[in-house]
Each structure stands twice: as C-alpha cells, then as structure tokens.
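Student: sequence first, predicted model second:
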Amino acid sequence: MTLADDRLTQTDSNGVRRPSQLRLAVVLGALVALGPLSIDMYLPALPKIAADLLTSESTIQLTLTGTLLGLGLGQLLVGPLSDALGRRRPLLAGAAVHVIASVACLVAPNIELLMVARVLQGLGASAGMVLALAMVRDLYDEREGATLLSRLILVMGVSPVLAPTLGSAVLSWTDWRGVFVALGTLSLLIAVYAAFALPETLPRTRRRPLELRDTLRTYGGLLRDRGFVGLVLVAGFAMAGLFGFVAGGSFVFQGQFGLDQGQFGLMFGASAVWLIAATQLNARLLRRFAPHQILVTGSMFASASGLLLLVTAGTGFGGLYGVAIPLWTVLFFTGLVLPNAPAVALAAHGEAAGTAAALLGAVQFGVGAITSPTVGLLGNDAPAMGVVMAAGTVVATLFLVLMARPWQRDDLPAPGVPAVTH
C-alpha cells in the first residue's frame, strides 16, 4: 500500500474527495454485508418463528423470498435515483429504511406484517449493495475497481456463510425477535459510520435528471448493449454456483453424508476459504493481467469444475471428498469471475454507473431467488446441487463466449497498463 493509500482522503481530478482504499473497503464492505446478513441471519429461527406466528414452515419461508424480492427491486429503483441525486442521500435513506423495517420485524404480531417488513428490509439493504458498486466505479477505473471489488466480493462470500452462525449465537441468549434487534442495531451503526466516512462520489456535473422517461431510456440503452447484457448474465449465472452451495450444502453434507452440525460448520468454513482465497488472489493477478483475461480463464475452469462435480455427485465416485473437492474448485474459480464480470461491465458505463450496477445486482439476486428453490425441487441432494452449480457455471461461460466477448472490446486496458483514476 502506498503512502497515498494510507491517507484518510485524497482528492481526484474532478474535485471528489476520495477516501483511502482501506477506509472505503471497510465501510462499503459493511454495506454489502447487510444484504446477506438480512437474508441468512434469521434462518436458524425459521421453525420457531412458524410456531410462534401459528403458520406453516413453507409459509414462513416466503419471508426469505420477500427479502430477495426487496433486494432485487430495490436495486432497480436506487440505481437511477443515485444517478440523479448522488450516492450519499439514497445510501443513508436505504440504511434508515432497513432500521425501521428491522423494528417492524421485531414487533410483527403476525406473518402478514412480517412479510411486508421483510420486503422493506430487503429494499433498505439493496441501497448499500448497489451503491457500493457505483461508488467504486465513480472513484476508480476498471483495473483498480476490480481490485477493490475483490475485497467486497470477499465480504459478500463470507457473509452468507457466517450469518447463520451469528444468528445461532444470538438465538442462544434470546428469541428470534432478538435477531432483528441485532440487524437493526447493525444497520444503524453502519449508517452513522457511512455518514462520517463516505464523501459524495458523484459530482453534480455528472448527475442525470430523475425522469421516468430518461430512466427507461437509460435501462433501454443498457439492455441494447450486447456486451453489457452478456456480462450481466455472466455475473448472474456465476452466482448460481454460490447460491446452489448455500441452498443445498446443509442437506447434502448433513442429510446425505451424515455430518453433525459442528462438522458441517467446519465443512462450510473450509468451502468458504476457497472463495476467499480466489478473491484475494485476484487482486494480485490484476497487477499482471487485465480483468477480462482473468474473467475468461476463471469462467472456463469454473465450468470444467462444475461438470466434474456433476459427474462425481451423480455417480457417487469418491464419496464425501468426491463432492467436496470439485465443489471447492468451483467456488475458487467462481471467486475469480465474480469481481471481474461487474468491473468489466461497468467500465463502459461510468455515465450511468448507478443504474448499471442496479441491473447487475437485480439479475444476481433474481438468479439467487430461482436457484435456492430449484435445489430443493431437484431433491436437496448432491446430484441436485451438482446440477444447479454445473448449469450456472456452464451457462455463464456460454454467455461470456457467445454474447459478451470482452476480448473484442477496444476500450479495455492492456495487461500491465497503469490504472488512471477518474
């Protein structure tokens, strides 16, 4: 890290006050983590919530779908709003909505109000997730942006793994409503920290009018960009590998292979290590290779690993390790795809970074909302998880090769070319 990176803030050529990457990574990482924590932290309490609110477990699971719906739709709304008003106000407003929704979850007397509150909680958390991407795009070019995104993807990858454990820890000394006290307190602390630590990153000269026609025109322009749409789909279907594991892992390793809760926790943690390792390796690889080169290589190897997982899971070859080893390999190479696909996609759309990041996030959570029940419908076993993870990685690679084709673009930096900040 350079001396300049150690300074609390810097000012770029547009007069934008730029925090150090360390401070930015901490606050944006916390904002990104709020979404996964909101999704997964209350999962251990689902049976108890169903009993307390006198409803079925299948009905209570719809509160999870509601959160994903709020996260997806919220990003589509927050993105254009931030391109018009700047990043800070929508970000802080989203955190405030999350705090209010958490309080509503805390006092919800029935399942109907809990569902509404969970949708609002997703809407609130969506602001931080989409604006983290947009703020990175405001401040850094593609190469530097991919480096910081590697750190944010690390947070995104670790959060769903740690969230159920954190939820269990909270439940060990309180009831399920205490989980929402924890979430509301966390979002309040993040909002206060962000208010002091994050400057406005979008100058007034780069803002766009907030009009429905212009918003639809912006979305239309993005959707007509074949390369951008291809990269959005690459990022979305690559997430199927991660969501497929999160949705099916407990059933596979506990139900099928007989691990107890402690052993499964170790297995889940060991799996997360590979995703974490890849996202951190990516930051080093970016010093020698362009983001699109790492993206192509990671996607190809993720697909090959997904197909290997499908074969071993379907045949039973190698037992537990026959599933675990190719699974870890999929997660590793997915960890190279996830930060670079958004970085390359956003590189050509700095003028509408908020809207573009919103579309990226909405597609990723849309895929996640579909992936989780798909694993269950296919049987919640190793072959089901293998099918979903293999399909996601292979489809992502097909979109990369047939539609995105980033190697044909002439606006991407060559390997080794120094980054130029905006």
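Tutor: Everything's here; your move.
Student: when you work out contacts or count neighbours from here on, use the C-alpha atoms and nothing else.
Tutor: Will do.
Student: L412 - how many residues pack around it?
Tutor: Residues within reach of L412, counting by other C-alpha atoms under 10 Å, total 18.
Student: and it, helix, strand or coil?
Tutor: coil (DSSP: H, G, I helix; E, B strand; the rest coil).
Student: residue contacts, it?
Tutor: By C-alpha atoms under 8 Å, 6 or more residues apart in numbering, the contact list for L412 reads 142, 290, 344, 347.
Student: OK, contacts around the last one?
Tutor: Looking back up the chat, that one is A347. The neighbours of A347, taking C-alpha under 8 Å, 6+ apart as the test, are 137, 141-142, 412.
Student: and the first one, by the same measure?
Tutor: By C-alpha under 8 Å, 6+ apart, the contact list for E142 reads 291, 343-344, 346-347, 412, 419.
Student: coming back round to it: closest to L286 out of the contacts of A347?
Tutor: Closest to L286 out of these is E142 (10.2 Å), distances taken as C-alpha to C-alpha.
Student: for that closest one, give its distance to V99.
Tutor: 33 Å (C-alpha to C-alpha, to the nearest Å).
Student: sort out which of the contacts of E142 are buried, if you could.
Tutor: Of all the contacts of E142 considered here, the ones buried according to neighbour count by 16 or more other C-alpha atoms under 10 Å are 291, 343-344, 346-347, 412.
Student: which residues of the stretch 201-350 of the chain fall in helices?
Tutor: Taking DSSP state H, counting those that start in this stretch as the criterion, the stretch 201-350 of the chain carries its helices at 212-224, 226-250, 261-285, 291-315, 319-347.
Student: list the helices and strands the next helix or strand after the longest one packs on?
Tutor: Where DSSP states H and E defines the elements, the next helix or strand beyond helix 319-347 is helix 353-377. With contacts defined as 3 or more C-alpha pairs under 8 Å, 6 or more residues apart in numbering; DSSP states H and E, helix 353-377 has these neighbours: helix 62-85, helix 111-139, helix 212-224, helix 226-250, helix 319-347, helix 382-399.
Student: what's the closest of the ones you listed to G366?
Tutor: Distance to G366, taken as C-alpha to C-alpha, is lowest for helix 62-85 among these, at 6.5 Å.
Student: how far out from the middle of the chain is that closest one?
Tutor: 13 Å (C-alpha atoms, centre = their mean, to the nearest Å).
Student: for that helix, buried residues please.
Tutor: Result for helix 62-85 [16+ other C-alpha under 10 Å]: buried residues 63-85.
Student: check stretch 243-258 too.
Tutor: Counting neighbours by 16+ other C-alpha under 10 Å, one finds that the buried residues in stretch 243-258 are 243-253.
Student: try this one next to it:
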Amino acid sequence: MNKRRMLFILGISAAIVSLAQSLYIPLLPDLQQDLNTSLHLVNLTVTLFTVAMATMQIILGPIVDRNGRKKILVPGIIIYVIATIGCMFSGSIEMLLIFRVIQGIGASSVPLVAATMIGDVFEGKERAESMATYQMILGISPAVGPLIGGIIGSQFGYTGTFGFAAVSALLILIAAIFMLPETKPVNIKPAGTRLGLKAFGKILGNKIGVVVLLSGFIMYDVFYTFIVFLPTILQTKYALGAASIGFFSLALMIFNLVGSKISGSLQTRIGSVRTLFWAGIMTILSLVIFIFAADYSLIALLLSLMLTGFVMGLATPVMPTLLSSEFVEERATAMGVYNFVRYLGMATAPLIGSFLYPLGNIQLLIGITALLVVMVVFVTNRLLPIKKSEVTN
C-alpha cells in the first residue's frame, strides 16, 4: 500500500465533494432567475446541503466503525454522483432542494472516512504531518470553489457547474474502488451498543474529546466569521469592489493553507496539545491586532488578516490528530462527532455575527470571537496541562 498516494486520493476526494458547498455560489442570482424562485429558497439549497452533511456525520460514524471504511465510502460517492446529476437536470427549485439533500447525504461519508483512514494508516509523527497535509488539500476547496464555479458558470450556467462536480466525483469514485484499500483494523471490535451510544458517551466524557470538540466548534466559528463578514468590513470601511474583496479573501485562505501545512512539522517538534495551546494564544493576539489594524489602514488590515489565517491554520489539523490517537475503536465515531461540531461552528458564525456586527461593528464582532478563543485556551490548559515531556502520540 502506497501511503502517500492514498493520502493524496483521500485529500482530493474530500476537497472535490466539498466543492458542492461553494462551487455555484457565484451563480445564485442566475439560479434564482432560471428557476423563477425566491432568494430565500435559492439560499436554502446551500443550507440544506450543509445540514444534511453535518447530520450524517453522527449517523455514519458508528456505522463506519462497525462495518469498515471503504464499504461506506464507495456507496457514499455513488449517491453523491447520482444526486449531483439530479441537481444538474433539476427543472424546479423543489427538485433541486431534494437532490441537494441527497447530495449532502452522499458527500458526508467522504471527509469522515478520509480522516478515519488517515488515522488508521499513519501513526505518531507521520499521523500529525499527514493530517496537516490532508487539511491543507481540503482547505483548497473553499478557496478555489467560487473561482472555478464562476469560470464554468459564465460559459455553461449552473448546470455546467454541477456537471463538473459530477464528472470530478466519478473520477474519485474510480480511484476509490481500484486504489484505496480497506483500512479498518481487523483485530478491533467497536465497543458500545448497536447505536453507538456507549462510544458517544466515551468521547464526550474524555478530556481530549471535550477539548477537541470545543476547539473545533470555536475555531471554525471564528474562521467563518472572517469569511462571511470580511466583504462587509472591506466594503463599508474602504469601499472596495468585488475583485479587491476577492483578493483579501484569497489571502486569508492561502495563509490558512500555509499554516495547516506547517502544523504537522510543529506538532512533531513540540507535541499536538502544545501546538493547539500556542496556536490559540497566537489566534487571540492576531484577533486583537486585527481590531486595531482594520481601522488603521488597508495594508495593516491585510497583514493582520494573513496572520490570523496562518495561526488558525496551525490549529485546525491538531484536532483530528488528537482524536485519531486517543480513540482507536471509536475512531470514525469520534471523527463524525468532531465534523458535526465544526459544521455547527460554521453555521453559527453568520448567525452570531449578524447580531453582533450591527451593534458594535468590528470591535464587538472580533472582540467576542477573541473571547471565545480565550475560553478554548483556558479549557485546554485546565484539562490537558502541558508537560515538558509531552510528545505527539
């Protein structure tokens, strides 16, 4: 088994299905006009996909632990391909909404199984570095999704974007069938009841589980606060147009990817827990700097934005690495719970931000997010005190 090839296939697979979240976002106005529907229902096509994908993480986790990785991955991709084709040929908003839910159900197996398989195959320092590489590949999707969707959509409309998604998914399906092995350890029998309730209890009652779930929720809430509200901040304070705003968003994503890649090497040097702790400290500092830099100048805002993306990139690969090391029998269940929680963080960001930003602009919005990260650092230090001898498991 070629571990590096497997890592690349899993990373690309997760990135491709994740494109469905952002690929056709630039085409939402065209979609509304073509299907003669409301903006609310068009936006609902994005929300339902994410909700279905998040909910299935909880359901599929115990199933993957019990039945195997590849056995769930391949049917999931097949469902995704069929649903994507259904989206492509939907002639009404009602049909599109139905197929988007099915598409989310199929897509849900890919990031769950990918992270679990990486945890199965890689150990110790290799696991930390591999998780970091996986997160970096996965992070490419939201960075380039709208760009690819805009290019394809300008020529072939929203049906063309779904066609691109279907063909891409078909290619990863072929790769998964012929190039990915089953990695579920044969000597491990998952503990817990038929529904996996005991496994859930074990994860939620574990100190590492609590720290990782809290960190995942808050870190992704903070990151998506920037993704959602950065255009508003730039347009309101500096009157930037769409192209310039896109450049700033791209800078945030690029430095986040760089941080994700470096995270693996950092974890092998100082340990995963210590990396999470210091990444949290640096995130707090970067957010405080952003509050002042955003009012000072556009260049200062850009530099602080890049710093924020970088330090948050250091943190995100740590969480799945810790879960993979701590939970062996319940590895997929743990990944499913973590994915569910981080998706909730993504969904919560615009809700909280829509309330805070009108009340206090940048200072209140980013200030509250900084306080949330303070809570992560405090809980991490209390539950997982850092020892000099601490190393990556």
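Tutor: Noted; the coordinates are in hand. Just so it is clear, the model here is predicted, and its values are computed rather than measured.
Student: any idea what the TM-score comes out to?
Tutor: After superposition, the two chains reach a TM-score of 0.91 (TM-score structural alignment, normalised by the length of structure 2), with 393 aligned residues with a C-alpha RMSD of 2.6 Å.
Student: now stretch 275-293 of structure 2 on structure 1. Mean distance?
Tutor: Once the two models are superposed, stretch 275-293 of structure 2 sits on average 1.6 Å from its counterpart in structure 1 (mean C-alpha distance after the TM-score superposition for structure 1).
Student: contact partners of that stretch?
Tutor: Residues from elsewhere that reach stretch 275-293 of structure 2 (C-alpha under 8 Å, 6+ apart): 263, 266-267, 300-301, 304-305, 307-308, 311-312, 314-315, 318, 362-363, 366-367, 369-371, 373-374, 376-377, 380-381.
Student: please identify the buried residues of that stretch?
Tutor: Of the residues in stretch 275-293 of structure 2, those with enough neighbours to count as buried (16+ other C-alpha under 10 Å) are 275-277, 279-291, 293.
Student: so in structure 2, which helix runs the longest?
Tutor: Of all the elements of type helix in structure 2, the one with the most residues (DSSP state H) is helix 124-179.
Student: superpose on structure 1 and give me the mean offset of that one.
Tutor: On superposition with structure 1, the mean distance recorded for helix 124-179 of structure 2 (mean C-alpha distance after the TM-score superposition for structure 1) is 1.2 Å.
Student: next, count neighbours for R213 of structure 1.
Tutor: The burial count for R213 of structure 1: 10, using other C-alpha under 10 Å.
Student: how about it, what does it touch?
Tutor: Applying C-alpha under 8 Å, 6+ apart, one finds that R213 of structure 1 lies in contact with no residue.
Student: which one of the buried residues of stretch 243-258 of structure 1 sits closest to E112 of structure 1?
Tutor: For E112 of structure 1, the nearest member of the buried residues of stretch 243-258 of structure 1 is A247. The distance, counting by C-alpha to C-alpha, is 24.5 Å.
Student: in structure 1, which residues correspond to stretch 197-205 of structure 2?
Tutor: Alignment of stretch 197-205 of structure 2 against structure 1: residues 216-224, by TM-score structural alignment.
Student: my bad, stretch 144-153 of structure 2
Tutor: Counting by TM-score structural alignment, stretch 144-153 of structure 2 corresponds to residues 162-171.
Student: so which bits of the matching stretch are buried?
Tutor: Of the residues in stretch 162-171 of structure 1, those buried by neighbour count under the rule 16+ other C-alpha under 10 Å are 162-168, 170-171.
Student: ok, back up a step: dump the buried ones among the contacts of E142 of structure 1 into CSV; add distance to A93 of structure 1 as well.
Tutor: As requested, those are exported to CSV (distance: C-alpha to C-alpha, whole Å):
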residue, distance to A93 of structure 1
P291, 33
A343, 26
V344, 29
L346, 24
A347, 27
L412, 34
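Student: now, which of the residues you listed sits nearest G220 of structure 1?
Tutor: Taking C-alpha to C-alpha as the measure, G220 of structure 1 lies nearest L346 of the buried ones among the contacts of E142 of structure 1, at 15.6 Å.
Student: find the nearest non-adjacent residue to the counterpart of that closest one in structure 2, please.
Tutor: Following TM-score structural alignment, the counterpart assigned to L346 of structure 1 within structure 2 is S324. Closest residue to S324 of structure 2 in three dimensions, ignoring its sequence neighbours and counting by C-alpha to C-alpha, 6 or more residues apart in numbering: G119, at 5.1 Å.
Student: the one you found -> structure 1?
Tutor: With TM-score structural alignment as the criterion, G119 of structure 2 lines up with R137 in structure 1.
Student: what's the burial count for its match?
Tutor: Other residues within reach of R137 of structure 1, judged by other C-alpha under 10 Å, total 30.
Student: give the contact list for the aligned partner of A96 of structure 1 in structure 2.
Tutor: Aligned counterpart of A96 of structure 1 in structure 2: I78 (TM-score structural alignment). Listed by C-alpha under 8 Å, 6+ apart, the contact set of I78 of structure 2 reads 106, 170, 173.
Student: and I78 of structure 2, what element?
Tutor: Applying DSSP H and E as the criterion places I78 of structure 2 in helix 70-88.
Student: tell me how far stretch 388-405 of structure 1 lies from the chain's centre.
Tutor: Here stretch 388-405 of structure 1 is found 18 Å from its chain centre; the criterion is C-alpha atoms, centre = their mean.
Student: one more: stretch 141-159 of structure 2?
Tutor: From the chain centre to the centre of stretch 141-159 of structure 2 is a distance of 20 Å (C-alpha atoms, centre = their mean).
Student: swap in stretch 178-187 of structure 2?
Tutor: On the basis of C-alpha atoms, centre = their mean, the separation between the geometric centre of stretch 178-187 of structure 2 and that of its chain is 24 Å.
Student: got a list of contacts for that stretch?
Tutor: For stretch 178-187 of structure 2, contacts defined as C-alpha under 8 Å, 6+ apart pick out 1, 6, 65, 68-71, 117, 120-121.
Student: can you report how many residues lie near the counterpart of A242 of structure 2 in structure 1?
Tutor: Matched by TM-score structural alignment, A242 of structure 2 corresponds to Q261 in structure 1. The burial count assigned to Q261 of structure 1 is 12, neighbours taken as other C-alpha under 10 Å.
Student: try P385 of structure 2
Tutor: Per other C-alpha under 10 Å, the neighbour tally for P385 of structure 2 reads 13.
Student: how about S58 of structure 1?
Tutor: The burial count for S58 of structure 1: 11, using other C-alpha under 10 Å.
Student: for T47 of structure 2, see how far away the corresponding residue of structure 2 for it is.
Tutor: Using TM-score structural alignment, the equivalent of S58 of structure 1 in structure 2 is H40. As for H40 of structure 2, its distance to T47 of structure 2 is 10 Å (criterion: C-alpha to C-alpha).
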